[in-house]
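Asker: No sequence on hand, only this structure:
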């Protein structure tokens, strides 16, 4: 059975193999052992010890992995990139904009009168987390830092395009022009990616805490 997994996992990246080893309780012992051997070959280090009662075939030190490099490995994301990511982003964007319009519609109510901005920001953060959770369920694996950031960008673009199209339809005088000034270029190229990465670092910390309590949902 181990040979089957060795052949099956040949195309997996280092980060995917490491996730199998880190989450060995979700895989068959032979699958974990095969992933460990392949990871050992990729990293050119000693064969790791597989912890647990079900697997005792190998002994040695745990593999030392450069997790920073793995976090910026974009290959796993693009290798599985398909129409699902775009459809999911569009669906979540439509959901967010629907909630956005509901909050605007009830802005005169006491519940939203002084807190509608807070609710809009909270909903925006929530839909980004939902985006990551759906990615895990669609791909049966977590996304790394660079993958989550690219996915965030897809969602942001979807929200912007749908919101702009809606405004263009309901208001013919809507200005669709984009300011191409130097500050506009700086905002798009530097400030926006900075906020995305800052947000994803926070998400990474949350993900680590959830993993500690065995409640990893994305």
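Answerer: Perfect, I can see it now. What you see is a predicted model, and the numbers here were worked out from it, not measured in a lab. Residues are numbered from 1 along each chain as shown.
Asker: can we go C-alpha only for contacts and neighbour counts from here?
Answerer: Noted.
Asker: and the residue nearest in space to the middle of the chain, what helix or strand is that in?
Answerer: Centroid check for the chain by C-alpha atoms, centre = their mean gives residue 148 as the closest residue, at 3.1 Å. Here residue 148 sits within helix 145-170, counting by DSSP states H and E.
Asker: One more to weigh against that first structure:
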């Protein structure tokens, strides 16, 4: 595998190779070793980490918050079936719990919307925590937006399928908003929710909770 990367990386400019060496958590280990050899280094830099704690690069965020929060390349570079599977399972779990509460006529006392939002926040945080465990690094803001969007797509599809298999039809109301406007509204909602979660993450960080 390293030989393969050596042939591929020989054509890259030096600054791209240096970026790989400086950010080893964003690349495969064989690719980092190959980049180090191309640059003439003997060994790639060692990632410092505490025992049992995944490596998280928070230093770059402190130096350049805009770059680290809106740099999307690491997310799509490491995107795999595991991310889709975890989002699908959590969307299924959310729908299942909600339907169980509805089936047993859980006394919500008018707080059903608040409970739905609270469940959504907890599931999204869990989804981000799974991402951190799977990729050994935390996701940045724009990556979390895309990750939550994937979860929302699965959740909407599962809700529509549930309606279809339960009632035999799916009613889509497009009289008020066009599909494009609906998508834009959902995107804005997700971005605002992730801004709020970014604040929550920083509060957790201050008290030593690096959950996501």
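Answerer: Now that the structure is in, tell me what you want to look at. Everything numeric in this text was worked out from a predicted model, so none of it was measured.
Asker: about what we covered before: the helix holding residue 148 of structure 1 vs structure 2, mean deviation?
Answerer: Relative to the matching residues in structure 2, helix 145-170 of structure 1 has an average distance of 0.6 Å after the fit, by mean C-alpha distance after the TM-score superposition for structure 1.
Asker: Spit out the contact partners of the alignment partner in structure 2 of the residue nearest to the centre of structure 1.
Answerer: With TM-score structural alignment as the criterion, residue 148 of structure 1 lines up with residue 144 in structure 2. Contact analysis of residue 144 of structure 2 by C-alpha atoms under 8 Å, 6 or more residues apart in numbering lists 128, 194.
Asker: Tell me how far residue 144 of structure 2 lies from residue 98 of structure 2.
Answerer: According to C-alpha to C-alpha, to the nearest Å, residue 144 of structure 2 and residue 98 of structure 2 sit 24 Å apart.
Asker: what do you get for residue 37 of structure 2?
Answerer: 53 Å.
Asker: The helix holding residue 148 of structure 1: which residues count as buried?
Answerer: Burial within helix 145-170 of structure 1, assessed by neighbour count using 16 or more other C-alpha atoms under 10 Å, is assigned to 145-156, 158-159.
Asker: Also stretch 193-211 of structure 2?
Answerer: 194-195, 197-198, 201, 210.
Asker: What range does that stretch cover in structure 1?
Answerer: The alignment of stretch 193-211 of structure 2 onto structure 1 (TM-score structural alignment) spans residues 199-217.
Asker: Same question for stretch 32-44 of structure 2.
Answerer: Mapping stretch 32-44 of structure 2 onto structure 1 (TM-score structural alignment) gives no aligned residues.
Asker: do stretch 154-168 of structure 2 as well
Answerer: Mapped onto structure 1 using TM-score structural alignment, stretch 154-168 of structure 2 covers residues 158-172.
Asker: mind checking how far that stretch is from the chain centre?
Answerer: Stretch 158-172 of structure 1 sits 26 Å away from the centroid of its parent chain (C-alpha atoms, centre = their mean, to the nearest Å).
Asker: can you give me the strands in structure 2?
Answerer: Using DSSP state E, no strands are assigned anywhere in structure 2.
Asker: ok, the alignment partner in structure 1 of residue 70 of structure 2 - contacts?
Answerer: The alignment partner of residue 70 of structure 2 in structure 1, by TM-score structural alignment, is residue 72. Residue 72 of structure 1 sits next to 144-147 when contact means C-alpha under 8 Å, 6+ apart.
Asker: Okay, residue 72 of structure 1 and residue 204 of structure 1: tell me how far apart.
Answerer: Note on residue 72 of structure 1: its distance to residue 204 of structure 1, by C-alpha to C-alpha, is 13 Å.
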